[in-house]
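Student: What would the 3D arrangement of this be:
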Amino acid sequence: MFFLKKVITYFILLPPGNIVLFLLILGFYLFKKGVKFASYITLAVGFVLYFLSTEVGATLLISPLEESFKVPPKEVRNSCGYLVILGGGVKRGAPLLDLKNDLNEDSFKRTIGAYLLYGEKPRKIVASGYSVRESYPEGLAIKDLLVSLGVEEKDIIAENRSRDTFENALLVAKLVGTKKVCLITSAYHMRRAVYLFSKAGVKNLVPVPVDFKTSKAPFTVYKFFPTPYWLNISSKALKEYFGLLYYSLKR
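Tutor: Below is the predicted model:
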């Protein structure tokens, strides 16, 4: 009964499962009616959407990105003079207790990662990012959270002008000079971030990936269930691949 409830929920009641089911039914209907080209397109879209919406599909896409860099040992992390957090989004006006602007999931986990590194060894933290869609900069929202967690305000530099990762890199390069930097961002985003920071002239760089989207959980049939969460993870992976392609062609 529990399994049947899950099937009904994820394949009939909720998107993207119900959209996938509709496309597959429509595709087979068109094929039966002899409209073969339209049926092939419809079925292809349905299968691609299904693949991107499952944990299996999303993991296949994002794992190569997340495996690009390993978490460095503590002695390497503690050798950094600066901790640099790359913002990943802010929810303006969404409160988190006394904070007026909450961070989205990626930004929050990156900030917690930096907070833990600061706990290992206090040093300067650069909170980098300006939200294009929101009027409250990511850098300031990250700073607010760090201060509320107990980080000394004098140790936080809010860089709130950069609009993307390359601008993050250019502005941070001016702040840190030649000092060693621990770069903190989501694991799936690290490959592009390291490339752009190196291109901007930050050579003494220690990648510290956080916010891993994949897990080592045992295999179950539910990994084949389409969900909005895994479709979002696939979208993040595709965005990174497009970004890497764009900057490789731009060289």
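Student: switch to C-alpha atoms for all contacts and neighbour counts from now on
Tutor: Fine.
Student: doesn't residue 142 fall inside a strand?
Tutor: No - read with DSSP: H, G, I helix; E, B strand; the rest coil, residue 142 is helix and lies in no strand.
Student: To compare against the first, here's the next sequence to fold:
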Amino acid sequence: MNVELSFMLKKMLSVALMPWSIAILLSLLALFFLYRHKIQKAKKYLTISILWVILISWAPFANLALKPLESSYERLENIPENIEYILLLGGDRNNRAWEALRLYHKIPNVKIITSGHSLHDPISDAEKTATKLIESGIPEERVLMQAMAKTTFEEAQHMKERVGEKPFILITAAYHMPRAMKLFKKAGLNPIAAPADFNRPEETGYATVLQSKQLKNTERAWHEYLGILFYKLQGKI
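Tutor: Next up, the predicted model:
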């Protein structure tokens, strides 16, 4: 199968299994049964859909889903010696590059590798982030790009070719770090976790529902758990 097509099919499947997609599917089932004049079944699926939306946008549920991921690794403070590379996964989403800058100024002679593929934009995330780092004062020769990988698994394979078994610092979103670390270690690499973009759970109370932020946090966690499951089924972690 064509690599691009395979990637797109995986993305489509991932979207189809996300919480909001499930809510839409339940609503469509309710409409289907209503059209067939099966009122009780229509009510049943509509009720399930409404309750599901309330659940996935409920702060305690979002916090419960996200906390195990974000608490897996703490902010990197004790930096080992002789680190040659920092890998910045996924471009500069949510100012992730600031963590790379912080660590760059603590590690002599380190190089930053930016990553991030783009299907449609002619300028990849890796290139955009590299430009930002250089504009922030990092010498151009200390910024490398890794723009071909489309998935975290592919990032690990490219990094294996570059560093072998040498330890390096891995920066990504805190909620994505557990999956990334599993993939990189399975590939025989020695990453040192430096999580960024923490979404610290908020004490918003049990009455807090239908919040877009909480829905987004639920979907972030859901996407990670699905990713871990898919990679386990494929034997990649």
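Student: which residues of structure 2 fall in helices?
Tutor: Counting by DSSP state H, structure 2 has helices at residues 3-16, 19-35, 39-56, 59-70, 97-104, 125-135, 152-163, 177-186, 212-233.
Student: what's the closest of those to residue 193 of structure 2?
Tutor: Across the helices of structure 2, residue 193 of structure 2 has its closest neighbour in helix 177-186 (7.2 Å, Cα to Cα).
Student: whereabouts in structure 1 does that closest one align?
Tutor: On structure 1, the counterpart of helix 177-186 of structure 2 by TM-score structural alignment is residues 190-199.
Student: For residue 117 of structure 1, give me its contacts.
Tutor: By Cα atoms under 8 Å, 6 or more residues apart in numbering, the contact list for residue 117 of structure 1 reads 77-78, 83.
Student: Leaving out the residues flanking it, which one is nearest to the residue nearest the centre of structure 2?
Tutor: Central residue of structure 2 (Cα atoms, centre = their mean): residue 176, 4.3 Å from the mean position. Once flanking residues are discounted, residue 176 of structure 2 sits nearest to residue 224: 6.4 Å by Cα to Cα, 6 or more residues apart in numbering.
Student: Now which residue in structure 1 aligns to that neighbour?
Tutor: So residue 224 of structure 2 corresponds to residue 240, using TM-score structural alignment.
Student: What of residue 130 of structure 2?
Tutor: Using TM-score structural alignment, the partner of residue 130 of structure 2 in structure 1 is residue 143.
Student: Its match and residue 243 of structure 1, how far apart?
Tutor: Taking Cα to Cα, to the nearest Å as the measure, residue 143 of structure 1 falls 27 Å from residue 243 of structure 1.
Student: Distance to residue 193 of structure 2 added to the helices of structure 2, as CSV?
Tutor: Below are the helices of structure 2 laid out as CSV (distance: least, Cα to Cα, whole Å):
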stretch, distance to residue 193 of structure 2
helix 3-16, 25
helix 19-35, 28
helix 39-56, 29
helix 59-70, 12
helix 97-104, 12
helix 125-135, 19
helix 152-163, 14
helix 177-186, 7
helix 212-233, 17
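Student: which stretch among these comes nearest residue 119 of structure 2?
Tutor: Taking Cα to Cα, helix 3-16 is the member of the helices of structure 2 nearest to residue 119 of structure 2, at 8.8 Å.
Student: gap between residue 155 of structure 2 and residue 33 of structure 2?
Tutor: Going from residue 155 of structure 2 to residue 33 of structure 2 by Cα to Cα gives 45 Å.
Student: quick one: which of those two has more around it?
Tutor: Comparing residue 155 of structure 2 with residue 33 by other Cα atoms under 10 Å, the one with more neighbours is residue 155, at 22 against 17.
Student: Now that one. Nearest residue, chain neighbours left out?
Tutor: Leaving aside its sequence neighbours, residue 155 of structure 2 sits nearest to residue 149 (Cα to Cα, 6+ apart; 5.3 Å).
Student: which one in structure 1 is aligned with the one you found?
Tutor: Here residue 149 of structure 2 is matched to residue 162 in structure 1, going by TM-score structural alignment.
Student: mind checking how far residue 113 of structure 2 is from residue 133 of structure 2?
Tutor: According to Cα to Cα, residue 113 of structure 2 stands 10 Å off from residue 133 of structure 2.
Student: Give the residues shared as contacts by the two.
Tutor: Common contacts of residue 113 of structure 2 and residue 133 (Cα under 8 Å, 6+ apart): residue 143.
Student: May I see the buried residues of the host helix or strand of residue 106 of structure 1?
Tutor: Assigned by DSSP states H and E, residue 106 of structure 1 belongs to helix 105-120. Applying a neighbour-count criterion of 16 or more other Cα atoms under 10 Å, one finds 106-115, 117-118 buried in helix 105-120 of structure 1.
Student: can you check stretch 31-43 of structure 2 too?
Tutor: 31, 33-34, 41-43.
Student: which one of the residues you listed sits closest to residue 137 of structure 2?
Tutor: Using Cα to Cα, the buried residues of stretch 31-43 of structure 2 come closest to residue 137 of structure 2 at residue 31, 57.0 Å.
Student: Need the counterpart of residue 48 of structure 1 in structure 2.
Tutor: In structure 2, residue 48 of structure 1 lands on residue 52 (TM-score structural alignment).
Student: before we move on, back to that, quick one, which of the helices of structure 2 is nearest to residue 118 of structure 2?
Tutor: Using Cα to Cα, the helices of structure 2 put helix 125-135 closest to residue 118 of structure 2, at 6.5 Å.
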